[in-house]
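[1] with the sequence up front, the predicted model follows.
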Amino acid sequence: MINFKQLLQGTLGNYSELTTEELTEEYGLYLFDNEEITIGYKLVRDVLIFTNHRIIFVDKQGATGKKTAFRSIHLDSIVEVEMETSGFGIDDSEITITYLKNVNQRSNEESHANYKFEFPKKTDILPLYRFLGNISMANRERINHY
């Protein structure tokens, strides 16, 4: 069955929240040892999953969506988080993360990348912002401790 509200949000580039049960049922086989889904969102066919270890981007490809690509950003690489709440009108809420692309995480050998998530106006992004913000603070402390 087509969810027209979700389809409309997807065409606008926004994610719609899914339950952890739905996500675990469909994507649980792709999790690593001791990895658990904490929250997730869907964008038409693509899915964004937050686990206790990483952010997983599920990219369903082709006309049928049978071919699927899984890409990750590990939570221990996130060093900055920004949030922009929605205003009046058609504004969306956004969270932008800055993460280290290099595996050898040293404060003097950084290579950064950014990723922006857009959410529908009605989505409460504050818990996700706080979750990612706490991770980024712990990562900065760990990285700069060396």
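    Thanks, I have it.
[2] CA atoms for contacts and neighbours, from now on please.
    Fine.
[3] now the helices for this protein?
    Shown for the chain, the helices assigned by DSSP state H span residues 4-11, 20-27, 126-145.
[4] check it against this one:
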Amino acid sequence: MAKLNFGGLVQGALGNAVEVNAEELSNEYSKYLFEGEVIQNGFKLIRDVIIFTDIRIIFVDKQGASGKKTSIKSIYLSHIIDVEMETAGSGLDDSEITVTYLENVNRIGHNEIFGAQKFEFGKKMDITPLYRILGTLALKNRNEINGK
């Protein structure tokens, strides 16, 4: 998989999230990485963390009062097949990007099992660059799946 440069694009889009450097993320979360996987960027939202690697997007959800219970969820970049964007209006609503991805392993047409993950952003954030990166990736994945 080609290395994606989420860098400052995601940083600007995540509103209340705080960027965490890759070394710090590696120190704390390397036990969850696959062999050869490299952390590119990550963000912390209070106790939860979103990590972008060269293979997947990892969601670390620390649960319970102590935060010792941890849930790890991954979206493989190669399985992202659609991206939707909704910009904020003039009211209280925020901007959103929804990523649709294949949950089945083989990425085979006609037997798809879909999942979706919504990212919410502050209304002042320009989410268009992140939408374009994920949309380009989705198009590439669709072309590979459909043999184009």
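    On my side now, so go ahead. As the structure is a prediction and not an experimental result, all values here were calculated from the model.
[5] if I look at the corresponding residue of the first structure for G122 of the second structure, how far off is K5 of the first structure?
    The pairwise alignment with the first structure assigns G122 of the second structure to P120, based on TM-score structural alignment. Here the criterion is CA to CA, to the nearest Å. By it, P120 of the first structure lies 11 Å from K5 of the first structure.
[6] of the two, who's got more company?
    P120 (22 against 9; other CA atoms under 10 Å).
[7] correct me, but the more buried one touches N14?
    Yes - between P120 of the first structure and N14 there is a contact under CA atoms under 8 Å: 5.5 Å.
[8] for the aligned residue in the second structure for S136 of the first structure, which non-adjacent residue is closest in space?
    With TM-score structural alignment defining the correspondence, S136 of the first structure maps onto A138 in the second structure. Nearest non-adjacent residue to A138 of the second structure, counting by CA to CA, 6 or more residues apart in numbering: I81, 4.3 Å away.
[9] then I39 of the first structure?
    Once flanking residues are discounted, I39 of the first structure sits nearest to F50: 5.3 Å by CA to CA, 6+ apart.
[10] map the one you found onto the second structure.
    When the second structure is aligned by TM-score structural alignment, F50 of the first structure is paired with F52.
[11] one more: M83 of the first structure?
    Match for M83 of the first structure (TM-score structural alignment): M85.
[12] coming back round to it: what's the burial count for the match of F50 of the first structure?
    Burial measure for F52 of the second structure: 25 neighbouring residues, criterion other CA under 10 Å.
[13] residues touching it, list them.
    F52 of the second structure sits next to 6, 39-42, 58 when contact means CA atoms under 8 Å, 6 or more residues apart in numbering.
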